[in-house]
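> need coordinates for the below:
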Amino acid sequence: MQTLRGTKDILPEEIYHWQDIYYTVNKLLNIYNYHEIKTPILENTDLFLRSIGTETDIINKEMYTFEDQGQRSITLRPEGTASIARAYISNKMYEKSKINRLWYFGPMFRYERPQKGRQRQFNQLGIECLGTSSPIADIEVIKIANKVLETFGLKSYVIEINSIGNLEERTQYKDKLLNYLNQYKQDLDPDSQKRLISNPLRILDSKNLKTQNILINAPKIISCLNSESLKHFNTICEHLTYLNISYKINHRLVRGLDYYNYTAFEVKTNELGNQNTICGGGRYDKLIEQLGGPITPSVGWAIGIERLLLLATNNKIKKLSIYIIIQGTEKRQQIWDIIQIIEECKITFSLNITGNNLAKQLKQAHHSPAQICFIIGEEEIKNNYITIKWLKNSEQQKVKLSYLKAYLNTHKYLFTN
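This next block holds a predicted model:
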């Protein structure tokens, strides 16, 4: 039996890195007053049809949609923002607070060709700032994204930003872009030719080299932005410069979801091949209103966890401090008293339960990441002491059981550094 294509098991030696990401970002986002939210993996299909856009690749090619036993159309969530918007409306979160800062961490599902860093079941960390149109919110979420990536040791990435304006400005730009692209219709790649009718802005995302060359001289959306849109965008750029956060303006960046307006941004790296986007996000001022909620301007982003793990340079190795060896068969119950002391000191340990002889267990201890080894044999049990062996330098000493807690607390700093 094998896993389904595009899914994978997260094994015990890997799960620690996932936990490290979760607890690290939890601590970081608490500082910024973001609160965790969990939404169901299953949602009504209509939620995504109304929010993502019917002419997007996600809707047309990638959603896992099925009919349940109640003849309802159900979809495994392909992204997080629409579910957050639905939760905000259905739980009337706007009644408790005008601004809601939320974050989520969990699996998403898209039917795509599996590649390194891209699975059909993948995981995202995302944040959403709901309830303000201020560019300060855009700056805050970009700053947090940059801080998350720095925290995990990423260095060679670039933040690309653009303003895609409001609906009226995009409509005006769409006409200008179509007038330009129709001159080269026969030279565009097949997907872009289809998008001339369905979704012209998505042509700007084309990876086809010939299409990219055609786009070099295409009109830029900035030419259609009014003073309000330009002021919003320029404020963001000015603040990012002040914060010494490097960024690049990419006039062809539009993002692949219909609900975005004004700010759009992506964080890209050249270390992942084709899957070069680590983080993507932007402003979506009309989405919640479009889904039946109150007017709620919002901004947010999502980071792909699998890609983050591939790039993180400071993935920690799980620390094991004490390796416990048991010898003999008499009065082994006393081992639980020793383990209780270790638990009270909150020190990680591993109990050898193989039943091997002392030499084999010591060999296993040396192959473990533990720093010290407890040797508990019949002599130790009889005389109420533990033989402690420091595995790095083989120094050995006997510690009375009554003094063990004090001993561990005295040496605890060695176990955490």
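
> rest of the way, CA atoms for contacts and neighbours
Fine.

> where do the strands sit along the stretch 201-350 of the chain?
Using DSSP state E, counting those that start in this stretch, the strands of the stretch 201-350 of the chain run over residues 248-249, 261-269, 277-283, 298-304, 322-326, 349-351.

> just so I know, which of the ones you listed lies nearest Met108?
The minimum distance between Met108 and the strands of the stretch 201-350 of the chain falls on strand 298-304, with 9.9 Å, by CA to CA.

> one more, so I can put them side by side:
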Amino acid sequence: MSKKTPQAIRGTQDIFGADAEAFAFVVETFERVRRLYRFRRVEMPVFEKTEVFARSLGETTDVVSKEMYSFDDRGGESLTLRPEFTAGIARAFLTNGWQQYAPLKVATHGPLFRYERPQKGRYRQFHQIDAEVIGAGEPQADVELLAMADQLLKELGIADVTLHLNTLGDAESREAWRAALIDYFRAVKDQLSEESQERLEKNPLRILDSKDPRDKPFLADAPKIDAFLSEEASAFFAAVTSGLDAAGVKWVRAESLVRGLDYYRHTAFEFIPDEGSASAAALGTQSTVLGGGRYDGLMESLGGAPTPAVGWAAGIERLAMLVGAAEDAKPDDWTVAVIPVGEGVELEAQRIVAAIRSERIPCEYAYRGNMKKRMQKASAAGARYVFILGDEEFAQGVVTVRDMRSGEQAPMQLSWIPQGVLDLLFENTGAEHSGEKLPSLAERLGSPPPRA
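This is a model prediction of the structure:
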């Protein structure tokens, strides 16, 4: 590689191989689960007017003041690459007349951008999956969203995480709690970290989430939200927890879990790896796997009418790290490969490949290299069967089938493709589930397979 070759920008990544397969597995699983829950797919612009994020995230937050990629376009208007999805979806809800579909359940995924220090599982261009329920003030919306997240993680094979749950109360409860926190921390202000001292008047709830050892001695005795909950807020949280129990979603109470922005209400949650688990080791200090909450005041900050809403997001890169080399992310047992031997059979091999793929069977076409390299390519693709077609086989109207697990080889009539391929794979799947031993490959291919 020449020294003049441009390098990737710091904080970005080129995803390839097993990492790309794990990434795709996360997205495919998310798409399957969101359809089960009837969430509509939406696609959002990659950039918005800067005010969309400044107003929704708060002018004083680190994301707005330090991490946003903002620029002036040729017309002099300030635009920002999206640092998160929720604000853009809220803007679209207001400007596109989506209120008519409320309660609206939407989901999306794609790249986001934040200028922060790159580290394990954290990039300047990163990707998230996102789900929102807008226009539903009932606790059942929170339950459905959390049940969806729980099922997603289970279907990804991530079982060593737990839902941490808290309530921030309604607006009245939250304001009373906020005032009590200011009074409590003001008495020990000089002993707090510089960051918490700065947050004290503006955002005291964030102090509860501090990891600074100077703050920790004061956190245990800080006022708890439960002492300030209104009757309505208590009933809302009880409905959420009882709904989660009924849905079979395990959770633990996390009284220190907060959301600093004023428009957050009621439910706040994070799925966090269990202590000492493989997921905890894989993520290190970046512990949250999936998080979100109810943001009933957001629409008003964007100039809309009061609109209840709840949502969550999760980093695809982090989920992919936990999926790793899971079997489900690899080619499945239905993958086959076709190897032509000689130029005279390449067109027939193309026909075979097309016929197999028309039945939605993953098929690798190994057309390059000597026979050893082609077989290696078929093996790397995860092929269960390889179909070898040479001049002699073609003249006899057959193709040689090789079972990559047993090493058996036997001829198959070309006229049986693609039905014969489907039957072979279907018999394998059935035998694996029933525990039965299959006849030899030659016996299975000795007569035309049964037709559906």
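
> TM-score of the superposed pair?
The TM-score (TM-score structural alignment, normalised by the length of structure 1) is 0.93; 415 aligned residues with a CA RMSD of 2.0 Å.

> returning to what we had before: which one of the strands of the stretch 201-350 of structure 1 lies nearest to Ile159 of structure 1?
Per CA to CA, nearest to Ile159 of structure 1 of the strands of the stretch 201-350 of structure 1: strand 261-269, 4.4 Å.

> gap between that closest one and the chain center?
From the chain centre to the centre of strand 261-269 of structure 1 is a distance of 16 Å (CA atoms, centre = their mean, to the nearest Å).

> got it, and stretch 19-29 of structure 2?
The answer for stretch 19-29 of structure 2 is 8 Å, by CA atoms, centre = their mean.

> quick one, helices of the stretch 151-300 of structure 1?
Ranges of helices in the stretch 151-300 of structure 1, per DSSP state H, counting those that start in this stretch, are 167-181, 190-198, 209-215, 227-242, 287-290.

> including distance to Leu414 of structure 1 and mean neighbour count, could those go into JSON lines?
Below are the helices of the stretch 151-300 of structure 1 laid out as JSON lines (distance: least, CA to CA, whole Å; neighbours: other CA atoms under 10 Å):
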{"stretch": "helix 167-181", "distance to Leu414 of structure 1": "59", "mean neighbour count": "17"}
{"stretch": "helix 190-198", "distance to Leu414 of structure 1": "59", "mean neighbour count": "15"}
{"stretch": "helix 209-215", "distance to Leu414 of structure 1": "56", "mean neighbour count": "15"}
{"stretch": "helix 227-242", "distance to Leu414 of structure 1": "40", "mean neighbour count": "16"}
{"stretch": "helix 287-290", "distance to Leu414 of structure 1": "51", "mean neighbour count": "19"}
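
> turn these into JSON lines, including distance to Glu330 of structure 1.
Shown next, in JSON lines, are the helices of the stretch 151-300 of structure 1 (distance: least, CA to CA, whole Å):
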{"stretch": "helix 167-181", "distance to Glu330 of structure 1": "79"}
{"stretch": "helix 190-198", "distance to Glu330 of structure 1": "75"}
{"stretch": "helix 209-215", "distance to Glu330 of structure 1": "75"}
{"stretch": "helix 227-242", "distance to Glu330 of structure 1": "68"}
{"stretch": "helix 287-290", "distance to Glu330 of structure 1": "68"}
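
> so which residue is dead centre in structure 1?
Closest residue to the average C-alpha location of structure 1: Leu125 at 3.0 Å, with CA atoms, centre = their mean.

> wait, a strand at that one?
Yes - judged by DSSP: H, G, I helix; E, B strand; the rest coil, Leu125 of structure 1 forms part of a strand.

> for Lys116 of structure 1, see how far away it is.
18 Å (CA to CA, to the nearest Å).

> same check, this time on Gly300 of structure 1
Plainly put, Gly300 of structure 1 is 25 Å away from Lys116 of structure 1 if you go by CA to CA.

> who has more neighbours out of these two?
Neighbours around Gly300 of structure 1 and Lys116, counted as other CA atoms under 10 Å, are more numerous at Gly300. The numbers are 26 against 12.

> check contacts around the more buried one.
Counting by CA atoms under 8 Å, 6 or more residues apart in numbering, Gly300 of structure 1 touches 126-129, 138, 141, 281-283.

> can you tell me what it aligns to in structure 2?
The pairwise alignment with structure 2 assigns Gly300 of structure 1 to Gly311, based on TM-score structural alignment.

> what does Tyr407 of structure 1 give?
Residue pairing (TM-score structural alignment): Tyr407 of structure 1 is matched to Gly420 of structure 2.

> check which helix or strand covers that match.
Here Gly420 of structure 2, judged by DSSP states H and E, is contained in helix 419-434.

> could you check the angle strand 336-341 makes with that helix?
Orientation note: helix 419-434 of structure 2 sits at an angle of 140 degrees relative to strand 336-341 (axes from the mean of the first three to the mean of the last three CA atoms, to 10 degrees).

> helices or strands up against the helix or strand just after helix 419-434 of structure 2?
Next along the chain after helix 419-434 of structure 2, taking DSSP H and E as the criterion, comes helix 441-444. Counting by 3 or more CA pairs under 8 Å, 6 or more residues apart in numbering; DSSP states H and E, the packing neighbours recorded for helix 441-444 of structure 2 are strand 409-413.

> which residues does the counterpart of Tyr262 of structure 1 in structure 2 contact?
Alignment note (TM-score structural alignment): Tyr262 of structure 1 maps to His266 of structure 2. Counting by CA under 8 Å, 6+ apart, His266 of structure 2 touches 166-170, 233, 236-237, 293-294.

> mind doing that once more with 6 Å?
167-170 (CA atoms under 6 Å, 6 or more residues apart in numbering).

> and the longest helix seen in structure 1 against structure 2, how far off on average?
If you go by DSSP state H, structure 1 has its longest helix at helix 12-31. Mean deviation of helix 12-31 of structure 1 from its aligned counterpart in structure 2 after superposition (mean CA distance after the TM-score superposition for structure 1): 2.5 Å.

> which helices and strands does that helix pack with?
In terms of contacts (3 or more CA pairs under 6 Å, 6 or more residues apart in numbering; DSSP states H and E), helix 12-31 of structure 1 is packed against no helix or strand at all.
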